[in-house]
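Visitor: predicted model and sequence below, questions to follow.
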Amino acid sequence: MSDAASQHADEPTHWVLTLSCPDRPGIVRAVAGVLADHGGNITESQQFGDPLSGLFFMRVQVSAYAPREVLAGAMSTVARTFAMTWSLDVVGRPVRTLVMGSTAAHCLNDLAFRQRSEKLPVDLVAVVSNHTSLAPLAEFYDIPFHHVPVTSATKAQAEARLLELVEELDVELVVLARYMQILSDDLCRRLAGRVINIHHSFLPSFKGARPYAQAHDRGVKLIGATAHYVTGDLDEGPIIEQDVERVDHTRSVDDLVALGQDVERRALARAVRWHAEHRVLLDGHRTIVFR
């Protein structure tokens, strides 16, 4: 059990419970009843029933003296009754996170700075890159750096090394912070729901390479960035967060790139925070985000 979960006996633990299941009457009553039966005091509760998918989603924060195994055992019974997918974690526990990048440093720097200064609830356990440009930045923040070169001939070995690191370091979340390589379908399936990418465009517009040049060519008045879960379909994964910046005809491509980096940082940081705080639940190819 984590340090946060093994507090002094006279202090309750603050838990976050998330769940999804087919929508039907009695779900909230059953969950609240289980928590109340074990001395839980609900401090935050959000829920949503999606009429399109027919699924019900819920996020609850609860303060309770009951240990994890007791609460989890009680929830397991309710979960079987309602066919739930669910998780129970300690509020604010840092999520073990591996960041992947290539040469652009702004997203990695922002995440590391926010983790240090704003208590972003992640534990950055490694930086993996196909270049060495980010090594000094990783060293500055005291994050172990791993250079894993990628070519068409070594892609399989590089992904195997990534999976080794995920296993060895007990990684819970992988963040592609402007990692300019496409992950294989097999890797995306093995890490489904655990990889967040920042795309420097307001998806679904301007997919693929050089989106700012594409946007400039079309004379857009807004540029944006999209943080999404990674799937085998390029830039098609469930969207977590998007942000925009207004521009006009006087802006060059370089201007858009510079402005866009600020947007990318903001969108990615929010997506990582919400994921780490268990505020994002998958709803098919969409997400439910409890802010």
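Guide: It's in.
Visitor: going forward, measure contacts and count neighbours with C-alpha atoms only.
Guide: OK.
Visitor: now do the strands in the stretch 151-291 of the chain.
Guide: 173-176, 195-199, 222-229, 239-246, 280-283, 286-289 (DSSP state E, counting those that start in this stretch).
Visitor: ranges for the helices of the stretch 51-200 of the chain?
Guide: Along the stretch 51-200 of the chain, counting by DSSP state H, counting those that start in this stretch, helices occupy 68-82, 106-117, 135-140, 155-168, 185-190.
Visitor: just the buried positions in the first one, please.
Guide: I take that to be helix 68-82. Residues of helix 68-82 classed as buried: Arg68, Leu71, Ala72, Ala74, Met75, Val78, Ala79, Phe82 (neighbour count, 16 or more other C-alpha atoms under 10 Å).
Visitor: which helices and strands does it pack with?
Guide: Applying 3 or more C-alpha pairs under 8 Å, 6 or more residues apart in numbering; DSSP states H and E, we find helix 68-82 packed against helix 27-37, strand 85-90.
Visitor: against that first model, consider the following:
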Amino acid sequence: MSLDTATHYCLNLACGSARGQVAAISNLLNEHGAYIEQFSVFDDHTTERFFVRGVFSLRSPVQVLEHALTGLATTFPNAQWKVHDLAVPTKVLIMVSKFDHCLRELIAQWRRGELNMDIVAVVSNHADLASIAHAEGLPFHHLPISADTKPQQEAQLENIITASGAEFVVLARYMQVLSEDLCHRLHGRVINIHHSFLPGFKGGKPYLQAFERGVKLIGATAHFATTDLDEGPIIEQSVERVDHADTPQNLAQAGRLVESLVLSRAMRFVLDRRVFINGKKTVVLR
């Protein structure tokens, strides 16, 4: 097949475990003219769930293949699947407060073509980072929030998400906790960066917590946001070595680099359609 004239797709499928699933999927793709370029699977024996990520090229209409996949999926237990056109950037909305390092790194990688996304808006409860968004030609929405106005603020946020068509919402050091109702409605779509190596030092001021415990490693964790604060399924983590001489300010300075790295790496996994939620955990197929 001439790959130059073909469209590249990614198949994501999760279902209950059963015999013959790899053969059935690969045979169906082959029968419909798909040229398989990548094919990764994982069977979780603890949850009896089976996960598939397949990247393939196709010159014929994808709708024919999707119709066949619909039929095949009915033979798999509790199957959920989708075919993604890899030529279409994923729409992403970024939320921030006053810290700019994660936002700047995401924008830089997006501009370099390293993250296959379309940043549809930047939303913040403060106006401090408006100039960054405006300089990049990105829509900026200032949505102040207080305990009394949180329901109205989140209603405005949901309207922006819907109007922009954002598939994912990235909390790039957005220093507010989303309500339980909003977390439920956006389940599996909100990615948060927390400035500690979870499950340690949850909640506020994790660098101060780390300093008070005299840790020798600090870290950052990218995870899906859930109704349980800082306990959502983990996508990516990393650490940085520190020592007894470091102040909380030193820890925060070192941590900002780790946060930016971890969030951008997690976003690459998500945008490449490598990440599956598996209960309280994730499966990241490489």
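Guide: Noted; the coordinates are in hand. Bear in mind that the values here come from a model prediction, so they are computed numbers and not experimental data.
Visitor: just give the TM-score of the two.
Guide: The TM-score (TM-score structural alignment, normalised by the length of structure 2) is 0.97; 284 aligned residues with a C-alpha RMSD of 1.3 Å.
Visitor: please name whichever of the helices of the stretch 51-200 of structure 1 is nearest to His249 of structure 1.
Guide: Set against His249 of structure 1 and scored by C-alpha to C-alpha, the helices of the stretch 51-200 of structure 1 come closest in helix 106-117, at 25.5 Å.
Visitor: with structure 2 superposed, average distance for the closest one?
Guide: For helix 106-117 of structure 1, the mean deviation from structure 2 after alignment is 0.5 Å (mean C-alpha distance after the TM-score superposition for structure 1).
Visitor: trace that helix over to structure 2 and give me the residue numbers.
Guide: Mapped onto structure 2 using TM-score structural alignment, helix 106-117 of structure 1 spans residues 101-112.
Visitor: how about the buried residues of helix 68-82 of structure 1 in JSON lines, adding distance to Pro22 of structure 1?
Guide: Listed next are the buried residues of helix 68-82 of structure 1 as JSON lines, based on distance: C-alpha to C-alpha, whole Å:
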{"residue": "Arg68", "distance to Pro22 of structure 1": "25"}
{"residue": "Leu71", "distance to Pro22 of structure 1": "22"}
{"residue": "Ala72", "distance to Pro22 of structure 1": "20"}
{"residue": "Ala74", "distance to Pro22 of structure 1": "19"}
{"residue": "Met75", "distance to Pro22 of structure 1": "16"}
{"residue": "Val78", "distance to Pro22 of structure 1": "13"}
{"residue": "Ala79", "distance to Pro22 of structure 1": "11"}
{"residue": "Phe82", "distance to Pro22 of structure 1": "7"}
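Visitor: that older thread, rebuild the strands of the stretch 151-291 of structure 1 as TSV, extending it with distance to Val272 of structure 1 and mean neighbour count.
Guide: Output for the strands of the stretch 151-291 of structure 1, formatted as TSV (distance: least, C-alpha to C-alpha, whole Å; neighbours: other C-alpha atoms under 10 Å):
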stretch	distance to Val272 of structure 1	mean neighbour count
strand 173-176	8	25
strand 195-199	8	25
strand 222-229	9	25
strand 239-246	9	20
strand 280-283	10	19
strand 286-289	12	18
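Visitor: out of those strands, which gets nearest to Val257 of structure 1?
Guide: strand 222-229 (9.5 Å).
Visitor: most widely separated two among the buried residues of helix 68-82 of structure 1?
Guide: The widest separation within these (C-alpha to C-alpha) is 20.6 Å, between Arg68 and Phe82.
Visitor: the match of helix 106-117 of structure 1: which residues count as buried?
Guide: Here stretch 101-112 of structure 2 shows Cys102, Leu103, Glu105, Leu106, Ile107, Trp110 as buried, counting by 16+ other C-alpha under 10 Å.
Visitor: counterpart of Arg29 of structure 1 over in structure 2?
Guide: Match for Arg29 of structure 1 (TM-score structural alignment): Ala23.
Visitor: now its match: how far from Glu31 of structure 2?
Guide: 12 Å (C-alpha to C-alpha, to the nearest Å).
Visitor: not counting sequence-adjacent ones, nearest residue to the equivalent of Gln242 of structure 1 over in structure 2?
Guide: Mapped onto structure 2 by TM-score structural alignment, Gln242 of structure 1 lines up with Gln237. For Gln237 of structure 2, ignoring the flanking residues on the chain, the nearest one in space by C-alpha to C-alpha, 6 or more residues apart in numbering is Thr221 at 4.5 Å.
Visitor: let me know whether the one you found touches Pro199 as I believe.
Guide: No: checked against C-alpha atoms under 8 Å, the pair Thr221 of structure 2 and Pro199 is beyond contact range at 9.0 Å.
Visitor: and of the strands of the stretch 151-291 of structure 1, who's closest to Gln214 of structure 1?
Guide: strand 222-229 (10.7 Å).
Visitor: quick one: the closest one aligns where in structure 2?
Guide: Under TM-score structural alignment, the match for strand 222-229 of structure 1 is residues 217-224.
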